[in-house]
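In: Next come a sequence and a model predicted from it.
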Amino acid sequence: MSRRGARLTDAQRLDWLRLIRTENVGPRTFRALINQFGGATAALDALPALARRGGGSTPPRIPSRTEAEDESAALARMGGRFVVTSDADYPPALRHLDDAPPVICVRGSAALLAAPKIAIVGARNASAAGRTMAARLARDLAAAGYVIVSGLARGIDAAAHAASLDAGTIGVFAGGLARPYPPENIGLIEEMAEKGAVLSEMPLLWEPRARDFPRRNRLVSGMSLGVVVVEAAERSGSLITARLAAEQGREVFAVPGSPLDPRAGGTNRLLKTGAGFVTEADDVIEALAPLLAHPRPDDVEAPVSPRDAADPPSDTARARIVELLGPVPSSLDELVRLSGSSASEVQIVLLELDLAGRLERQAGGKVALR
């Protein structure tokens, strides 16, 4: 997929927006379509036929060019802009995820998006001590040059954002930028848009649902070098963020708490399983120093050239590939080897099933039937 250094025209940017807003197209499917067809325009043209061959009863809904222009204009009126993976101000660490959103909506500072970041997350029903600790960590880490990232929730998130507001902090929405949540943080969100940044991968008017919060959490951890958890119960969204951070290769830290406080159950368990022990900002700064000394080089890929439309696989080949799929995830290499088909044929069948709503793409490039 297009990376830093591969610039998109205005028309291409609109087609990227149309493609990622298309029904049944998520970040991994978007990447597969771009790699298969060489660009968003060709992928959009191919979508109806792909979904039909995949068994879809109706073609996926594709936003019109006018709808994409309207969303772009509405974001601009809010003082925002779209940032794509090829833009210099796309968060560098986020770009490396295999489910990195190809397009994000941003209000605020481009410089902050490129700066090194640390996420601070925790309980919504945080104690006074927890909020004080989150604020202290946020101020000290911001003074050391880190941008604080969190999810704009009540409690720990809000305390970390407010404490690092003057230095610059980034908030990630679960819904669209025109649907701030929770309502009591709207004032804080507006200040962050002026002094820091807020962003979302969702359409502007998207109302956040329960399943959107884990999606948001992967962005909070994905754009950060590490995640600090301050107060989290045994079953909490903050532990989801910590798990995602570990899967993404990020550092995970936790602040210890009283065994008598259920809000410390999750953080104490993280410490038992190897999370970094944090009682002050220096604990985080020292642990992350080697990463700053040897930053991961940013990927630079040449623009993908449009490809000739490949012939769809035969019915026999398609049947062999579909037969190999099931609820247990399989890799592309396994499907190629066991089906006897080419990688391109397997990719096309997977895209057909995906756009028909029958495929689930998972981490590591694995796929399973729904």
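Out: Perfect, I can see it now.
In: drop to CA atoms for contacts and neighbour counts, all remaining ones
Out: Noted.
In: Does the residue nearest to Pro259 when sequence neighbours are not counted lie in a helix or a strand, and which?
Out: Nearest non-adjacent residue to Pro259, counting by C-alpha to C-alpha, 6 or more residues apart in numbering: Gly265, 6.8 Å away. When elements are assigned from DSSP states H and E, Gly265 belongs to helix 265-272.
In: in the stretch 101-250 of the chain, which spans are strands?
Out: Taking DSSP state E, counting those that start in this stretch, the strands of the stretch 101-250 of the chain run over residues 103-108, 117-122, 147-150, 169-172, 197-200, 226-230.
In: Which stretch among these is buried most, on average?
Out: Highest mean neighbour count of the strands of the stretch 101-250 of the chain: strand 117-122, a mean of 30 (counted as mean count of other C-alpha atoms under 10 Å).
In: tell me what it is packed against?
Out: Secondary-structure packing of strand 117-122 (3 or more C-alpha pairs under 8 Å, 6 or more residues apart in numbering; DSSP states H and E): strand 147-150, helix 156-163, strand 226-230.
In: In CSV: the ones you listed, plus distance to Leu350.
Out: Output for the helices and strands packed on strand 117-122, formatted as CSV (distance: least, C-alpha to C-alpha, whole Å):
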stretch, distance to Leu350
strand 147-150, 35
helix 156-163, 39
strand 226-230, 34
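In: before we go on, here's another structure to hold up against the first:
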Amino acid sequence: MTQDRLRLARTEGVGPALHRRLLARHGSAAAALAALGPRAAPAREAEREMALLEKRGARLLFLGDPGYPPLLALLEDAPLVLAAEGDLAALGRRGVALVGARNASAAGCRLAEEMAEALALKDIAVISGLARGIDGAAHVGALRTGTTIACIAGGLDRPYPRENERLQRRIAEEGGLVLSEAPLGTAPLARHFPRRNRVVAGLSLGVVVVEAALASGTLITARLAVENGRTLFAVPGHPLDPRSRGANELIRQGATLTETAEDVLLHLPEAPLPRPALPLAPFPDIPRAAAEDPAPPGDGAAQVLEMLGPVPMMVDELGRRCQLSRPELAALLTELELAGRVESLPGNRVARLP
């Protein structure tokens, strides 16, 4: 019975290993719940969740069922249940994760959009975490030509960050898919993001890192991918940009250097590798705050600096991505140039100074 299976999956302390033991010992979810007694998740909560999911047009995918993502099921700690909103056909395509910095440069976002668009055109499902920066850009690019899968840290009804609420709705309504292993109403707390990252990696045949600092949540996804036999790709970045140090280090350790979608398609396998392909060295500890989306910049100058890097970019594109008018952007760039933070270059281009 679906309700019994959901209750067992939502019971606190019942992870994949204990779940397997309970079913092996008792034979069914109903019998396992009876053995757990008052520890089991209440029936009324499961009923309520199922009713709300049905109202949203979402459905539940249980580990072991035919509709459950087969690559994700290979993980030892695969989620017992996923709430899915959108087109389940996206799970039938080969998947490539495209992840990176939340405080991404405008150039990085542009590359992520264009690579996702090209991959989706080749019938690849582009997978990411619906965060700011690279994740959001990847989803947007993929929707132009194909499909995308967004894996979120909270419940389906708790979009995060808030500015991506419309994008989450677009994904669910325009042929993409939104997945969450959390119950409805679950707030996206910092401890939930590494679990979200394992779903991103687990759904994918390959993971592309576009921009990532050495101490960043993106490297959690990269490590999980390698540990589970997924192919790792990384886009090289400018050595003076700290957002590129993680990706550059991955290349140094053996990740496939990637500049275009063709680089990914050329090296993407048909199935996960039987063992880790790269012996990744330890990375610096990731601060607690890095596991969670940072707050958006508080003013225009901070937003402009966040978007810029050492690689020059066109001022017009910077204005579009920052959503600033030309007079506003011109004033900010003048102020930042006088302060020695940016440099104006020929061809109406600008770069951030180290």
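Out: Received, thanks. All values derive from a computational prediction rather than experimental measurement.
In: Let me see the TM-score of these two.
Out: Once superposed, the chains reach a TM-score of 0.74 (TM-score structural alignment, normalised by the length of the second structure), with 272 aligned residues with a C-alpha RMSD of 1.6 Å.
In: quick revisit: tell me which strands and helices the following helix or strand past the helix holding Gly265 of the first structure is in contact with?
Out: Using DSSP H and E, the next helix or strand after helix 265-272 of the first structure towards the C-terminus is strand 276-277. Strand 276-277 of the first structure sits against strand 251-254, with contacts defined as 3+ C-alpha pairs under 8 Å, 6+ apart.
In: contacting residues around the strand it packs on?
Out: With contact meaning C-alpha atoms under 8 Å, 6 or more residues apart in numbering, strand 251-254 of the first structure is reached by 225-230, 242, 245-246, 267-268, 270-271, 275-278, 284, 288.
In: Return the residue of the first structure aligned against Glu54 of the second structure.
Out: Here Glu54 of the second structure is matched to Ala76 in the first structure, going by TM-score structural alignment.
In: so how much does the helix or strand harbouring its match differ from the second structure once superposed?
Out: Assigned by DSSP H and E, Ala76 of the first structure belongs to helix 65-77. Its matched residues in the second structure lie on average 1.1 Å from helix 65-77 of the first structure after superposition (mean C-alpha distance after the TM-score superposition for the first structure).
In: that older thread, let me know which of the helices and strands packed on strand 117-122 of the first structure is the nearest to Arg211 of the first structure.
Out: Of all these, strand 147-150 sits nearest to Arg211 of the first structure, with 17.4 Å by C-alpha to C-alpha.
In: can you list contacts of the closest one?
Out: Applying C-alpha under 8 Å, 6+ apart, the set of residues contacting strand 147-150 of the first structure is 112, 115-121, 138, 141-142, 157, 160-161, 164, 167-172, 220, 224.
In: so stretch 131-141 of the first structure matches what in the second structure?
Out: The counterpart of stretch 131-141 of the first structure in the second structure, counting by TM-score structural alignment, spans residues 109-119.
In: mean shift between the matching stretch and the first structure?
Out: Relative to the first structure, stretch 109-119 of the second structure is 0.8 Å off (mean C-alpha distance after the TM-score superposition for the first structure).
In: Tell me how far that stretch lies from the chain's centre.
Out: Mean C-alpha position of stretch 109-119 of the second structure versus that of the full chain (C-alpha atoms, centre = their mean, to the nearest Å) differs by 15 Å.
In: Equivalent analysis for stretch 126-141 of the second structure, please.
Out: Worked out by C-alpha atoms, centre = their mean, stretch 126-141 of the second structure lies 7 Å from the chain centre.
In: cool, and stretch 239-251 of the first structure?
Out: Counting by C-alpha atoms, centre = their mean, stretch 239-251 of the first structure is centred 12 Å from the centre of its parent chain.
In: three-state assignment of the equivalent of Asp45 of the first structure over in the second structure?
Out: Taking TM-score structural alignment for the superposition, Asp45 of the first structure sits opposite Ala34 in the second structure. Put simply, Ala34 of the second structure is helix when judged by DSSP: H, G, I helix; E, B strand; the rest coil.
In: Could you say which one of the helices and strands packed on strand 117-122 of the first structure comes nearest to Ala197 of the first structure?
Out: strand 147-150 (9.6 Å).
In: By how much does that closest one deviate from the second structure on average?
Out: Looks like 0.3 Å for strand 147-150 of the first structure (mean C-alpha distance after the TM-score superposition for the first structure).
In: that older thread, out of the helices and strands packed on strand 117-122 of the first structure, flag the one nearest Ile189 of the first structure.
Out: That would be helix 156-163 among these, by C-alpha to C-alpha, at 9.1 Å.
In: To which residue of the second structure is the residue nearest to Pro259 of the first structure aligned?
Out: Residue pairing (TM-score structural alignment): Gly265 of the first structure is matched to Arg245 of the second structure.
In: which position in the second structure aligns with Arg215 of the first structure?
Out: Correspondence of Arg215 of the first structure to the second structure, assessed by TM-score structural alignment: Arg195.
In: measure the nearest residue to its match once chain neighbours are set aside to Glu270 of the second structure for me?
Out: In space, and not counting its chain neighbours, Arg195 of the second structure is closest to Ala153: 7.5 Å by C-alpha to C-alpha, 6+ apart. Distance, Ala153 of the second structure to Glu270 of the second structure, using C-alpha to C-alpha, to the nearest Å: 28 Å.
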